[in-house]
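Student: Sequence plus predicted model, see below.
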Amino acid sequence: MTFEQDVSTLRANANPVLLEQIAGYYGPADDIEPWHHLNSLLWPDLSENEDTRRVQIPGALDEYGDELRRYIQRYDDLRARRLDALSNYDIGIAYRVSGPENGLFQALDAIRNHIGRVRAQILWILGEQVRLTPPQLALF
């Protein structure tokens, strides 16, 4: 039996009820909370110079926003297409022993964690933006 045939058999023999339960366990991406604590090692790499940092923030927000959109797209794809969203490598090698159902669970769990991390990073950047915004002075 070829690798592709073996993977096809693993996909066909996966438990559809369990796959449904796994996809249902992971709610919509909008419900994923940002991490409550973001280790300083995961803070976005911005300049120590506050003037330079202020200029870097819009680009960093764009970059992390794009990353978040990619993760959400992948998460939604896994929830919708389930095993069809996993590669042959994932099913035939990475999760061969634990099963394709566990592969879906692990993939969704990993992406959910990435979404929470990136949301925390975006909140951190927004906090820096507020901190570095000069106060508005009244003219009267």
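Tutor: That came through fine.
Student: CA atoms for contacts and neighbours, from now on please.
Tutor: Fine.
Student: tell me the contacts of residue 39?
Tutor: Residue 39 makes no contacts at all, as judged by C-alpha atoms under 8 Å, 6 or more residues apart in numbering.
Student: Alongside the first one, take a look at this:
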Amino acid sequence: MTFEQDVSNLRANANSALLDKIVGYYGPADEIEPWAHLNSLLWPELSENENTRREQIPGVLDEYQDELRRYIRRYDDLRERRLDALSNYDLGIAHRQSGPENGLFQALDAVRNHIGRARAQVLWLLAEQDRLALPQLALF
């Protein structure tokens, strides 16, 4: 039997009731909370100079929001397509011993954690943007 046939059998023989439970355990992406604490090692790299920092934030914020959107798309894809969203390597090598159901569980868990981290980073950037906002002057 070829590797591809073996992986195909793993997909076909997976416990669908357990896959349903796994997907049910990992709710919709919009319910994933940002990390409550974001270690300073995970803060986006910005200049120490506040003027430069203020100018950097919009571009860096766009990058982190794009990253968050990619993670959400991946998470939704895993929830929707389940084992079909996992590669042959994931199922046939990385999770061969633990089973395809565990492969889906671990993939969803990892992506959920990335979403929580990315949301915390976006919130941190928004707070920095607010902190560095220049005061509005009255016109009269």
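Tutor: Noted; the coordinates are in hand. Model, not experiment: these values are computed from the prediction.
Student: Quick check: TM-score for this pair?
Tutor: The TM-score (TM-score structural alignment, normalised by the length of the first structure) is 0.98; 140 aligned residues with a C-alpha RMSD of 0.7 Å.
Student: so which strand or helix has residue 27 of the first structure?
Tutor: Per DSSP states H and E, residue 27 of the first structure falls between elements, in no helix or strand.
Student: From what I see, residue 105 of the first structure and residue 24 are in contact.
Tutor: No: contact between residue 105 of the first structure and residue 24 fails when scored by C-alpha atoms under 8 Å: they sit 10.7 Å apart.
Student: neighbour count winner among these two?
Tutor: residue 105 (19 against 11; other C-alpha atoms under 10 Å).
Student: what about residue 4 of the second structure, helix or strand, and which?
Tutor: Going by DSSP H and E, residue 4 of the second structure is in helix 3-12.
Student: what comes into contact with that helix?
Tutor: With C-alpha under 8 Å, 6+ apart, helix 3-12 of the second structure has contacts from 83-84, 88, 91-92, 99-100.
Student: List the ones among these that fall in helices.
Tutor: Using DSSP state H, 88, 100 are the members of the contacts of helix 3-12 of the second structure that sit in helices.
Student: and the contacts of helix 3-12 of the second structure as CSV, adding neighbour count and distance to residue 30 of the second structure?
Tutor: Compiled in CSV, the contacts of helix 3-12 of the second structure are given as follows (neighbours: other C-alpha atoms under 10 Å; distance: C-alpha to C-alpha, whole Å):
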residue, neighbour count, distance to residue 30 of the second structure
83, 22, 22
84, 14, 22
88, 19, 29
91, 25, 27
92, 22, 31
99, 16, 28
100, 26, 26
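Student: just curious, which of the contacts of helix 3-12 of the second structure is nearest to residue 66 of the second structure?
Tutor: The closest of the contacts of helix 3-12 of the second structure to residue 66 of the second structure turns out to be residue 84 (C-alpha to C-alpha; 24.1 Å).
Student: buried stuff in stretch 123-140 of the second structure?
Tutor: By 16 or more other C-alpha atoms under 10 Å, the buried positions in stretch 123-140 of the second structure come out as 124-125, 129.
Student: I meant to write stretch 33-48 of the first structure there.
Tutor: Applying 16+ other C-alpha under 10 Å to stretch 33-48 of the first structure flags 34-35, 38, 44, 46 as buried.
Student: Now name the helix or strand holding residue 73 of the second structure.
Tutor: Using DSSP H and E, residue 73 of the second structure sits in helix 50-81.
Student: what span of the first structure lines up against that helix?
Tutor: Under TM-score structural alignment, the match for helix 50-81 of the second structure in the first structure covers residues 50-81.
Student: so how much does that stretch differ from the second structure once superposed?
Tutor: Averaged over the aligned pairs, stretch 50-81 of the first structure sits 0.4 Å from the second structure after superposition, using mean C-alpha distance after the TM-score superposition for the first structure.
Student: Mind reading off the mean deviation between the helix or strand just after the helix holding residue 4 of the second structure and the first structure?
Tutor: Counting by DSSP H and E, the next helix or strand C-terminal to helix 3-12 of the second structure is helix 16-25. With mean C-alpha distance after the TM-score superposition for the first structure, helix 16-25 of the second structure departs from the first structure by a mean of 0.5 Å once superposed.
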